[in-house]
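K.L.:
let's see this in three dimensions:
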Amino acid sequence: MSATILSANLPPSSFEPASLPPRSGVGLKTQHVDAILAANDGKGADVGFFEVHAENYMGAGGMPHDQLRRIRERYPVSIHGVGMSIGGAQPIDKDHLARFKAVVDRYEPGMVSEHLAWSTHDDVFYNDLLPLPYTDETLQTVVEHIDEVQSALGRRILIENPSTYVTFVESDWSEFEFMKEIARRSGCGLLFDVNNVFVSATNHGFSPQAYIDAYPTELVQEIHLAGHASDSDDDGNPLLIDAHDRPVCRDVWALYRQTLSRTGPLPSLVEWDNEVPEWEVLEAEAAATEQILGSNRIRPQVA
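P.N.:
Okay, here's the model as predicted:
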């Protein structure tokens, strides 16, 4: 498959992304569904949308689908993939892509996204999102994989910037330039994870503010926020882990405000996947996000 521009492969109506409201969203957890639907005297929690991981809904039925159906009847949803291995050297798994498509077709999400990462080698699946070198060869592979996924789904997807713990001497692109070129060649949009920027900047010693200023924010259509864990490496230097197990920290909130000053209000998701708290805690994080969004209702003009 050649790395062609997606718009040459799909009709314009299919290529245009569906939308989520420019509001705060939350990752949906099964233990929260009843509380979400019962909130506000049965009117439902005041949240703009919910995101789910596609891999949790690739079975034919059962409680997860029943719960998601009930949520989808009231709220827009975003579907986020964690296992497509977009950055992997081997071909996209056709069976996985077919199951992914079935979930997308079933729930008609506002947006669909995946990671700039790899997680498979031969027949082994790694329970992690692994980094890749930013080279011309990798770029070609990533664009071909995105093209295949978008053509199969009949719609644009968003690609998320990673959190990284190592860098590659082979890289000859900066990360933000690599992301921009992926979007230019494939026609995909970008999902901007603010916490990932802060984690990577701390781990590698660059300025997160400068990264955001250089990033192609005009291509961003959704934002992620999350908490991270603090550790140190073997030399005693700070090491942050994208743990998704605690509230968003002050520094990430500040970077979120900087991001919105460039993008204007966008759908913004709070991720909390480990040590999941009671619904009221996540609801408060969503409310804090909504408050910041409310002060950025006019989209700025970025040169």
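K.L.:
contacts and neighbour counts: CA atoms only from here.
P.N.:
Noted.
K.L.:
thinking residue 103 is in contact with residue 58, fair?
P.N.:
Yes: using C-alpha atoms under 8 Å, residue 103 is in contact with residue 58, at 6.5 Å.
K.L.:
which of those two has more neighbours?
P.N.:
Under the criterion of other C-alpha atoms under 10 Å, the comparison of residue 103 against residue 58 puts residue 103 first, with 22 against 17.
K.L.:
contact partners for the more buried one?
P.N.:
54, 57-58 (C-alpha atoms under 8 Å, 6 or more residues apart in numbering).
K.L.:
assign it to helix, strand or coil.
P.N.:
Applying DSSP: H, G, I helix; E, B strand; the rest coil to residue 103 yields a three-state assignment of helix.
K.L.:
can you map out the helices along the stretch 101-250 of the chain?
P.N.:
If DSSP state H, counting those that start in this stretch is used as the criterion, the helices of the stretch 101-250 of the chain fall at 136-153, 175-186, 194-204, 208-214, 250-263.
K.L.:
show me what the last one is packed against.
P.N.:
The one in question is helix 250-263. Using 3 or more C-alpha pairs under 8 Å, 6 or more residues apart in numbering; DSSP states H and E as the contact criterion, the secondary-structure elements in contact with helix 250-263 are helix 194-204, helix 208-214.
K.L.:
right, so those: which one is the most enclosed?
P.N.:
Counting by mean count of other C-alpha atoms under 10 Å, helix 194-204 has the highest mean neighbour count of the helices and strands packed on helix 250-263, with a mean of 23.
K.L.:
and that helix, how far out from the chain's middle?
P.N.:
A distance of 15 Å separates the centroid of the chain from that of helix 194-204, by C-alpha atoms, centre = their mean, to the nearest Å.
K.L.:
what's it in contact with?
P.N.:
Around helix 194-204, the neighbours that count as contacts under C-alpha under 8 Å, 6+ apart are 161-166, 207-208, 211, 223-228, 238-242, 251-252, 255-256.
K.L.:
please pick the buried ones from the residues you listed.
P.N.:
Among the contacts of helix 194-204, the ones that count as buried by 16 or more other C-alpha atoms under 10 Å are 161-165, 208, 211, 223-228, 239-242, 252, 255-256.
K.L.:
now the second one, please; I'll put the structures next to each other:
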Amino acid sequence: MSTSSAPSGIGLRSPHYADFAPRAREIALIEMHSENCFGGGRHLQALLAARRDCAVSLHGVGLSLGSTDALDRGHLAALKRLADRVEPMLVSDHLCWSSVGGVYVNDLLPLPYTTEALRHVARRIDQVQQALGRRLLVENVSSYLEFGAAEHSEWDFLAELVRRSGCALLLDINNVHVSAHNHGFDALAYLDALPVDAVAQFHLGGHSINPVTLDDGRACEILIDTHGTPVCEAVWALYEHALRRFGARPTIVERDNDLPPLQQLLDEAARAARLMAAPADRAPAHEGRRDACAA
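P.N.:
Sure, this is the predicted structure:
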């Protein structure tokens, strides 16, 4: 178990169920995708077994909070039943849209940061929280293009969304790093602009580096959020800055692709726990930045 003031843990994926079961008491927190457990079966059984020994975070990918489709009441009802049964520490989903006209896409698509979108998403989050009877955490997603119609920065949009809806943020540190590189903004300034009490959880994950050639012949790199590599040192440094800014918060190491042995993820979660337990006056972290591809 983590000895810091907030637990750290891993996203529990099915290939690790067998290895995880005898070690559950060693882990303070696990996170599972909510939708995987709606139908019962081995995913729900693994979740209930883990819940006996550690705290649980339910992390969703299907609310499609930014869509103009009506909220899926069946989905909400299933999520409420699961949350009422499991009594998780945290329930979250993404600030994105994933459906249009009743058709779902297998992606978490970013929103235009407009005042109209802000009002729309705040209303929908309020409806979700009313249906669940609990606060929802909303995660920032990584992005690769920006909307020309944007009226707010991403960080200002998030801060105002929290104020209007009463939700909290699941701050994905890797996604901040990825988007900052791709669009050329300052990741540290992003964190410093968010209200301290807005953040309730952290995610740590990995990304890939994709070389591209622009139309004018310039070469650069785009970062892609893949959840398929270890947490890199730049993201660890940004996490340290987040800890100084927001304090210790429940932290999950996410890995969905190219899964390593369970021990590697536990080692990363242990590193997060050590950082949370470290003195608050540690030397400032410096995140290396590269030239971004954004014009």
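K.L.:
returning to that earlier point: for residue 128 of the first structure, which of the helices of the stretch 101-250 of the first structure is the nearest?
P.N.:
Across the helices of the stretch 101-250 of the first structure, residue 128 of the first structure has its closest neighbour in helix 194-204 (14.5 Å, C-alpha to C-alpha).
K.L.:
can you check what angle separates the closest one from helix 250-263?
P.N.:
Interaxial angle, helix 194-204 of the first structure versus helix 250-263 (axes from the mean of the first three to the mean of the last three C-alpha atoms, to 10 degrees): 120 degrees.
K.L.:
and helix 194-204 of the first structure, which stretch of the second structure?
P.N.:
Residues 173-183 of the second structure are where helix 194-204 of the first structure aligns, with TM-score structural alignment as the criterion.
K.L.:
measure the mean distance from that stretch to the first structure post-superposition.
P.N.:
Relative to the matching residues in the first structure, stretch 173-183 of the second structure has an average distance of 0.4 Å after the fit, by mean C-alpha distance after the TM-score superposition for the first structure.
K.L.:
just tell me what residue 267 of the second structure corresponds to in the first structure.
P.N.:
Aligned against the first structure - with TM-score structural alignment as the criterion - residue 267 of the second structure pairs with residue 284.
K.L.:
so what does whichever strand or helix holds its match touch, helix or strand wise?
P.N.:
Residue 284 of the first structure belongs to helix 279-294 when elements are defined using DSSP states H and E. Helix 279-294 of the first structure sits against strand 24-27, strand 268-271, with contacts defined as 3+ C-alpha pairs under 8 Å, 6+ apart.
K.L.:
which residues of the second structure does the first one align to?
P.N.:
The aligned range for strand 24-27 of the first structure in the second structure is 8-11, by TM-score structural alignment.
K.L.:
then stretch 89-104 of the first structure?
P.N.:
Under TM-score structural alignment, the match for stretch 89-104 of the first structure in the second structure covers residues 68-83.
K.L.:
equivalent analysis for stretch 148-155 of the first structure, please.
P.N.:
Alignment note (TM-score structural alignment): stretch 148-155 of the first structure is matched to residues 127-134 of the second structure.
K.L.:
check which residues of the matching stretch are buried.
P.N.:
With burial defined by 16+ other C-alpha under 10 Å, the residues of stretch 127-134 of the second structure counted as buried are 128-129, 132.
K.L.:
do you know how far the residue mapped onto residue 29 of the second structure from the first structure is from residue 73 of the first structure?
P.N.:
Alignment note (TM-score structural alignment): residue 29 of the second structure maps to residue 49 of the first structure. Distance of residue 49 of the first structure to residue 73 of the first structure, given as C-alpha to C-alpha, to the nearest Å: 11 Å.
K.L.:
compare these two (neighbour count), which wins?
P.N.:
When residue 49 of the first structure and residue 73 are compared for neighbours, residue 49 comes out ahead with 26 against 10, by other C-alpha under 10 Å.
K.L.:
contacts only, for the more buried one.
P.N.:
Residues counted as contacts of residue 49 of the first structure (C-alpha under 8 Å, 6+ apart) are 20-21, 23-26, 75-78.
K.L.:
what residues does the match of stretch 148-155 of the first structure touch?
P.N.:
When contacts are defined by C-alpha under 8 Å, 6+ apart, stretch 127-134 of the second structure is touched by residues 76-77, 79-80, 135-136.
K.L.:
what two of the residues you listed are the furthest from one another?
P.N.:
With C-alpha to C-alpha as the measure, no two of the contacts of stretch 127-134 of the second structure lie farther apart than 77 and 135, at 15.4 Å.
K.L.:
quick one: which of these two has more around it?
P.N.:
Summary of the neighbour comparison: residue 77 of the second structure and residue 135, criterion other C-alpha under 10 Å, with residue 135 having more neighbours (18 against 14).
K.L.:
what residues are up against the more buried one?
P.N.:
With the criterion set at C-alpha under 8 Å, 6+ apart, residue 135 of the second structure makes contact with 91, 129, 166-168.
K.L.:
ditto for residue 152 of the second structure
P.N.:
113-115.
K.L.:
out of these, which are buried?
P.N.:
Looking at these with 16+ other C-alpha under 10 Å, the buried ones turn out to be 113-114.
K.L.:
same list (the contacts of residue 152 of the second structure) but as JSON lines, adding distance to residue 123 of the second structure.
P.N.:
Conversion of these to JSON lines gives the following (distance: C-alpha to C-alpha, whole Å):
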{"residue": "113", "distance to residue 123 of the second structure": "15"}
{"residue": "114", "distance to residue 123 of the second structure": "14"}
{"residue": "115", "distance to residue 123 of the second structure": "12"}
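K.L.:
between the contacts of residue 152 of the second structure, which is nearest residue 15 of the second structure?
P.N.:
Nearest to residue 15 of the second structure, judged by C-alpha to C-alpha, of the contacts of residue 152 of the second structure is residue 113 at 37.4 Å.
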